[in-house]
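**Q** predicted model and sequence below, questions to follow.
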Amino acid sequence: MKNISIFGYGVTTKPMVEFLNVQGMKCHIFDDKFLCASSDEKGNVFAPSSEFKPQNSKLEIVSPGIPPYHPLVKQAKNLIGEYDYFYNLFSSAYCPQTIWISGTNGKTTTTQMLTLLLLHRGAKSGGNIGTPLAVLYAQKVPLWVLETSSFSIHYIQKAYPKLYILLPVKQDHITWHGSFEDYICDKLKPLTLMSQDTHAIIPKEFHSTKEVKNFLGKIFFYENSMSLSEEIGITAEDIKFKEPFLLDGLLALEASKILFEEIDITLLNSFQIGKYRIEEFRDKQMRLWVDDSKGTNVDATIEALKRYQDKKIFLILGGEDKGAHQNPIFELVQKWDIEIFSIGSNQEKLLKLSQQYGIRFHLCSELENAVKKIKHILGQDGVGLLSPAAASLDQFSSYKQRGDLFKQYVLEDLEENKDKK
């Protein structure tokens, strides 16, 4: 008897396994982290990736975190992504309206803002954040607002949204996709699947791409926050948020206007920006620190730096850079009052760039060391900024853990740290 195979056992696939079990189906789950085969009380089998046998599998559901060059993906004969799986279950009895939000930075904030604007219509967030797709489907949620990664889009063959929102696309996840060009292609891929009764909000720079030219629905282009505010019919000053969150809010308003002809600025302005993204706080000496641990790529870090360019910046940089070039950061700040404190696996690369651009550099290796060094020299006119331009998994379990530890180290007394040693 052939099995349903699950590739990767993580945030998205765990609820998928539970969903399938409720339907009376058992799963064979393959993941590199499993060292030997085991099973649970529901009859699911957990096995190392090397034990996958395509001849024993009738369907392979892939976690978006599994890259296309992984042996599991290369061996699969009936591969499907999570989005396609649930799209295939939609019917006349239940076919929710779906909004997908993608791009390099700002996906989470835009998704949360739009969900707030559409709560009265039964909207719930899902995808990378919020409620798993399996739960959205089981609860028969009428409106899915999905933060959609390029990983998920890569594996889509049929599914498409009613509205696709694409935030600016910058270099990121180059290792996973193979090239920046392939990354862009995946970001534009939904346009190739969408029908005539759909809408898309796309950066104007992509207006001449084949995906845009062949798009069947109605498309709205934007260049920046000013062009978006003009399209909506408001002034940017009506929105309380500064960049980069201003763009996120305007995109949410534009989406609400397109789908439902609603523009609720008061409700949008009630939104609270989440943790780990340009989150300001002060230490016991009332010095300014900023947790931008969610700044996991170059563009996100550049946006954070622009907010504080009038201050002396003590920047904590580094981690798993996913193959992206870090040069734009150094080109931007080479004439600024800035010092860089490196952590993570790419710090030797950062050291060479600092030497090339003549920027003062501290090789710290660990986050705690970087914070300690900054504490000794940070003044009231400066800012201690964690904006790594890199993923966290080389040293931390997540960007959240990195941000939490950053705040913990900042708020600890130096004398307390000395006593711990």
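**A** Looks like it came in fine.
**Q** when you work out contacts or count neighbours from here on, use the C-alpha atoms and nothing else.
**A** Noted.
**Q** where does S342 land in three-state SS?
**A** State at S342, reduced to three classes by DSSP: H, G, I helix; E, B strand; the rest coil: strand.
**Q** below is structure B, check it against A:
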Amino acid sequence: MNKRIIILGAGESGTGAAVLAKVKGFDVFVSDMSLIKDHYKEILNRYNIEWEEGKHTPELILNADEVVKSPGIPEKAPIIQALREKNIPIISEIEFAGRYTKAKMVCITGSNGKTTTTLLTYHILKNAGLNVGLAGNVGKSLALQVATENYDYYVIELSSFQLDNMYDFKANIAILLNITPDHLDRYEYNMQNYIDAKFRITRNQTHDDVFIYWNDDPIINKELKQHPLKARLFPFAEEKEDGVKAYKENHNIIIDAPDESFTITEDDLSLPGRHNLFNSMAASISAKVLDIKKEDIRAALSDFQGVEHRLEKVARIRGVQYINDSKATNVNSCWYALESMRTPVVLILGGKDKGNDYTEIERLVKNKVKAIICLGVDNRKLHTFFDGKIPTITDASSMKEAVNKAYELSQPGDTVLLSPCCASFDLFKSYEDRGDQFKECVRNL
């Protein structure tokens, strides 16, 4: 009898896993607690895959041989608890897809910078002529590509949620950019649980594989001392340190790759800011490990277009620059944004708080921010922390109101920065929706 594979969640990840399971000849059923988007229904129907929406029917799910769970479904969901009681294996889409491809995997995680680094790495590899796919948190689902394409390499952005249910999957090149508190609501407010999830990116790595990481991250260094890895280590840092493979010297970035060293001037990078320096280092090391020519790496770093909703310049109106950083869904992301600001800032903050500690940005706020606009359903925590620390703090209950207030509070030479520190689900469908609304409101000023 065919093995029964149940897919929970029918978004990009779940639909891709369902198609791969069908192509491999399994008995497949898809169940989504929410309504399934028409685009994904059309794909499921095209492959004759049975599905249900708006519910999980236990009789159709608890007879599974294996379950592929979408990353957004938390462990405490009742259907997951029921599956655990029956000892039915639960895996991620990435784990499932990894079984059916021999492609080399370049995997990227971190609390911040992973989308930029993933797209930058993909841009370098693709421009150098490699047969490469883009997957994970960006691009198409890995499983769908494994089912329908034939790539030699994949560049994959992995969130902690995707890493949670990976067991036998292996990254040939693993990149860990940084670890700062995020998603603690999903990890029982225990930082170590979140750290353990991030370190799963190194799981199953051997002496043939490579681990690239930020050398100055205290959490990463502590973990490496406690759990030495088999993989070859390629750390990067802001300044030259023992064993570091990429660093900055004067206004140059030095990449000490396995076979040759090369230099990129800081002015040649298309992406500004200290955090993008690190993202560029990580992408460059991974490209060099794959024997991509230094001139190809230089060219790709200088013509790369940035990521939407990440320090995205929207418009300059009446001498004020408006910047969309809606992707900043945690405090550390906002820290990077503020750190790169060179003018007085009107900061739009707020949303669904994930257990945030705002002390990390306190100094930067005091030094750079003239006004805060709290955009959320419940702004009490922001007021408790920031009241009295800056000249002006006010509330807004819609993006239009927030942008109009920012317009009134700003003067020529200022920057209005949307960098919310929080998830978007209180007032918006997603951080993309939040950023799109911001851009539309700014353009309508």
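**A** Arrived safely. Keep in mind the model is a prediction, meaning the values are calculated, not measured.
**Q** TM between them?
**A** Once superposed, chain against chain, the TM-score is 0.89 (TM-score structural alignment, normalised by the length of structure 1); 406 aligned residues with a Cα RMSD of 2.5 Å.
**Q** just give me the match in structure 2 for V62 of structure 1.
**A** Mapped onto structure 2 by TM-score structural alignment, V62 of structure 1 lines up with K69.
**Q** can you tell me the closest non-neighbouring residue to its match?
**A** Distance criterion Cα to Cα, 6 or more residues apart in numbering; nearest residue to K69 of structure 2, sequence neighbours excluded, is L8 at 4.9 Å.
**Q** now swap in H362 of structure 1 and tell me
**A** Nearest non-adjacent residue to H362 of structure 1 (Cα to Cα, 6+ apart): F341, at 4.7 Å.
**Q** neighbours of K389 of structure 2, how many?
**A** By the criterion of other Cα atoms under 10 Å, K389 of structure 2 has 15 neighbours.
**Q** thinking again about what came up before, pretty sure the match of V62 of structure 1 contacts G11?
**A** No. With contact defined as Cα atoms under 8 Å, K69 of structure 2 does not count as touching G11 (10.8 Å).
**Q** which one's more surrounded, those two?
**A** Between K69 of structure 2 and G11, K69 has the larger neighbour count (other Cα under 10 Å), namely 24 against 21.
**Q** list the contacts of the closest residue to R4 of structure 2 other than its chain neighbours.
**A** Among residues not flanking R4 of structure 2 along the chain, D27 sits closest, at 4.7 Å (Cα to Cα, 6+ apart). D27 of structure 2 sits next to N2, K3, R4, I5, A21 when contact means Cα atoms under 8 Å, 6 or more residues apart in numbering.
**Q** quick revisit: I'd like to know how many residues surround the alignment partner in structure 2 of the residue nearest to H362 of structure 1.
**A** Aligned by TM-score structural alignment, F341 of structure 1 pairs with I373 of structure 2. When neighbours are defined as other Cα under 10 Å, I373 of structure 2 has 26 of them.
**Q** for I373 of structure 2, give me its contacts.
**A** Applying Cα under 8 Å, 6+ apart to I373 of structure 2 gives the contacts V346, L347, I348, L349, I393, T394, D395, A396, A402, K405, A406.
**Q** can you tell me the element the residue mapped onto the first one from structure 1 falls in?
**A** To tie it back to what came earlier, the one meant is V346 of structure 2. Aligned by TM-score structural alignment, V346 of structure 2 pairs with F314 of structure 1. According to DSSP states H and E, F314 of structure 1 maps onto strand 312-317.
**Q** and if you look at T263 of structure 2?
**A** Using DSSP H and E, T263 of structure 2 falls in strand 261-265.
**Q** would you mark the buried spots in that strand?
**A** Neighbour-count burial for strand 261-265 of structure 2 flags T263, I264 (criterion: 16 or more other Cα atoms under 10 Å).
**Q** quick one: that strand to chain centroid distance?
**A** Centroid displacement of strand 261-265 of structure 2 relative to its chain, using Cα atoms, centre = their mean, to the nearest Å, is 27 Å.
**Q** perfect, I'm done here.
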